[in-house]
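Student: sequence unknown, structure follows:
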């Protein structure tokens, strides 16, 4: 095959989709089922403006990815007939304390300088008119950010890649590499060895373990995120509400609200702690009191891949040019899925990428990355 992708989450699937569109033969191996782990656990916010409050190398990619999403969703639907829930009612970023208010106004001023048409400041009265169920005394920053159903989107990328000819091997775990003449020619898996011209490691928080097999240390760690969902008899929210204290409430189809998320670093455990759900529901009901009377639906957890400096790894291995590392998107994997597939495909084909990819190098300076000899 031309390309072997390790990891069938939204990042691996989006790369597979883009590469197959360009005519490559692609096989994706996944230790479980496609679109599981962090991809299906995410709330699905495309928060380009709500997520970043200072200069960040991801901003150009985030804005472009957000902009192309409508076309991407149309393309995915044409190939799969999967209807991905898409909400364009925007996002309210709230402050719950004076300290948060001061930070939020700085956040607003940052985007007002960059994209004044994409953000606006709302007074507390204006918030009450738009979202009467939201308790707010400081006002809010409104952004045009959208949100999607993350699980539907992840499955749509995977099935669209399959429709274009990609082969997905589920319950197939990679555990080592086959190196010949200083080149990685294949991967050893629990279902036998597979060979490819190019290999992409995109298995989220589990990527460092495989990178170590190629003597590359990645400075990243898992962060467990727990969520809870509730059902309402009538819609409580139109827009997504995201408080500066980290609590978000995302309205989904059928009067469902997703509330998240905890952030427990260095944990691969998928259990959901009662203390986390208590904290999330307490924060949520402080913002939207009517949530206290909603019907509990379920809880779940996902393991997000976080890098030490908060910037993903997207680039070639320093020693093996045909091996690419693509991981560390943390809370922005859904948002960045569309553009990541295109960027990685350009890099693999040797084309010029329309963004500065230097900050995403697996061996970027200042991180202490090193090859083991």
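Tutor: Sure thing, it's come through. Keep in mind it's a predicted model, so treat the numbers as computed, not measured. Residues are numbered from 1 along each chain as shown.
Student: drop to CA atoms for contacts and neighbour counts, all remaining ones
Tutor: Fine.
Student: Residue 222: what's it in contact with?
Tutor: Residue 222 sits next to 205, 265, 266, 267, 268, 303, 304, 305, 306 when contact means C-alpha atoms under 8 Å, 6 or more residues apart in numbering.
Student: go again using 10 Å as the cut-off
Tutor: Contacts for residue 222 were tallied using C-alpha atoms under 10 Å, 6 or more residues apart in numbering; they are 204-206, 263-269, 302-307, 328, 330.
Student: where does it fall, helix, sheet strand or coil?
Tutor: Going by DSSP: H, G, I helix; E, B strand; the rest coil, the secondary structure assigned to residue 222 is strand.
Student: And for residue 292?
Tutor: Applying three-state DSSP: residue 292 is helix.
Student: Name the nearest residue to it, sequence neighbours excluded.
Tutor: residue 285 (5.9 Å; C-alpha to C-alpha, 6 or more residues apart in numbering).
Student: For the one you found, what is the enclosing helix or strand?
Tutor: helix 274-287 (DSSP states H and E).
Student: List the buried residues in that helix.
Tutor: By neighbour count with 16 or more other C-alpha atoms under 10 Å, helix 274-287 contains the buried residues 276, 277, 280, 281, 282, 283, 284, 286, 287.
Student: Closest to residue 369 out of those residues?
Tutor: Using C-alpha to C-alpha, the shortest approach to residue 369 within the buried residues of helix 274-287 belongs to residue 276, at 33.5 Å.
Student: The structure to be compared is supplied as follows:
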């Protein structure tokens, strides 16, 4: 029985632990806090391969330049963070072209193509969580904008999903009566799903505990001991952990861990915000993406969540009121009345961002027993089960069934 030590207990680390344990292998999960915190709990919960496209793309540089230093904009770069973010931003800009955008789209589609099947298998395996199969709506600012998005998103047919359905303003109002009556319409993605992310995290934790996975919580890794091409053990706050293999799945903190191995990866933190209303005064039938403002709305059982934005300000817990108010006002302009609820919870999470928006998956160069699964950006929940399955295969020496070259840790060298 091979022992795998997973550093990081977010949705990626939990999914990797799940697939490794399903092989009857030994797992120890190490987290600096409590498993499933941060972006794993407060994201929008979308299981949407159609919307798995990369952040950098044609025209992104011009668009983002209008947003960069506005505190309530969809993309904000904190001025004091520019010096240490500059190398990452320069790499990001190199991916803002049509060719690299299409390559990243293809890679994202292929890693997500079996997503629905994997979520169904998770349910069959006894993991309990809230999941809805209702599709998803994408709103455009006008008919021309909708047509442009349709042309971009219809390429999802290549992985067997239906192309988006164009919905008129009148049809949209029937689907979602709380929308304003003068909207141009939307694209309906009929096969997409959404889950309550907190419930999925809790379901995985419960399954892992029942199935004998050791969890070391509030136990940060402070040192990594390696001899030539192998890591032998890691030092935590509570002592040493030895294992046969090690997996770095610490999200936005992964690059800090890699420095202990004299390796560098361009993973930075992209902060997102969400506001969750308990017992909301409005009910919605589908998740809704407000594409122009990069904000979103997701209905859950007994709750409603709105969220979005990308804030590049380093790793921090600061909640900027301008960012929160920007999300609220962006969503409000599409609705017939203001959202209220019996309670309001505001959270932020540090998305692990790579310059090309693709995750880093695979063995760490120069090491025989160290692997990486990090950098999923806003697609962590969507790609979590695929990632867990792929890493389980790679660590075991099996063929994962797809080309992992686009996700290689060496692609930025």
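Tutor: Noted; the coordinates are in hand. Please read these numbers as outputs of a predicted model, since none were measured by experiment.
Student: Give me the TM-score for this pair.
Tutor: Superposed pair, TM-score by TM-score structural alignment, normalised by the length of structure 1: 0.91. Supporting alignment: 360 aligned residues with a C-alpha RMSD of 2.0 Å.
Student: re the thing from before, separate out the buried members of the contacts of residue 222 of structure 1.
Tutor: Judged by 16+ other C-alpha under 10 Å, buried ones among those: 204-206, 263-264, 268, 302-307, 328, 330.
Student: re the thing from before, how close does the residue nearest to residue 292 of structure 1 sit to residue 249 of structure 1?
Tutor: 10 Å (C-alpha to C-alpha, to the nearest Å).
Student: if I read this right, residue 98 of structure 1 contacts residue 139, doesn't it?
Tutor: No: contact criterion C-alpha atoms under 10 Å: residue 98 of structure 1 and residue 139 do not qualify, at 11.1 Å.
Student: Now list whatever residues contact both of those two.
Tutor: residue 104.
Student: quick one, which of the two is more surrounded?
Tutor: Taking other C-alpha atoms under 10 Å, residue 98 of structure 1 and residue 139 do not tie; residue 139 has more neighbours (23 against 11).
Student: residues in contact with the alignment partner in structure 2 of the more buried one?
Tutor: By TM-score structural alignment, residue 139 of structure 1 lines up with residue 185 in structure 2. Contact analysis of residue 185 of structure 2 by C-alpha under 10 Å, 6+ apart lists 137-143, 146, 166-173.
Student: Spatially nearest residue to the spatially most central residue of structure 1 (excluding sequence neighbours)?
Tutor: Closest to where the C-alpha atoms of structure 1 average out (C-alpha atoms, centre = their mean) is residue 333, at 1.6 Å. Computed as C-alpha to C-alpha, 6+ apart, the closest residue to residue 333 of structure 1 that is not its neighbour in sequence is residue 11, at 6.9 Å.
Student: That neighbour touches residue 336, doesn't it?
Tutor: Yes: counting by C-alpha under 10 Å, residue 11 of structure 1 touches residue 336, with 8.3 Å between them.
Student: Now the common contact residues for the two.
Tutor: Contacts common to residue 11 of structure 1 and residue 336, judged by C-alpha under 10 Å, 6+ apart, are residue 329.
Student: residues touching the corresponding residue of structure 1 for residue 248 of structure 2, list them.
Tutor: Correspondence of residue 248 of structure 2 to structure 1, assessed by TM-score structural alignment: residue 201. Residues in contact with residue 201 of structure 1 (C-alpha under 10 Å, 6+ apart) are 4-7, 12, 174, 207-208, 210-211, 314, 323-327.
Student: on that earlier part again, tell me the one among the buried ones among the contacts of residue 222 of structure 1 nearest to residue 230 of structure 1.
Tutor: Looking across those and measuring by C-alpha to C-alpha, the closest to residue 230 of structure 1 is residue 302, at 17.9 Å.
Student: Helix, strand, or coil at the residue mapped onto that closest one from structure 2?
Tutor: Residue 302 of structure 1 maps onto residue 349 in structure 2, with residues paired by TM-score structural alignment. With three-state DSSP as the basis, residue 349 of structure 2 sits in strand.
Student: Residue 349 of structure 2 touches residue 44, doesn't it?
Tutor: No: applying C-alpha under 10 Å, one finds residue 349 of structure 2 not in contact with residue 44, separated by 11.3 Å.
Student: Please enumerate the shared neighbours of those two.
Tutor: When contacts are counted by C-alpha under 10 Å, 6+ apart, residue 349 of structure 2 and residue 44 are jointly contacted by 273, 274.
Student: residues in contact with the match of residue 302 of structure 1?
Tutor: 37-43, 252, 269-274, 315-317.
Student: Could you pull out the buried residues of stretch 77-87 of structure 1?
Tutor: Neighbour-count burial for stretch 77-87 of structure 1, with 16+ other C-alpha under 10 Å as criterion, is recorded at 77, 79, 80, 82, 84, 85, 86, 87.
Student: Between all of the residues you listed, which two are at the greatest distance?
Tutor: Going by C-alpha to C-alpha, the pair spanning the buried residues of stretch 77-87 of structure 1 furthest: 79 and 87, at 21.2 Å.
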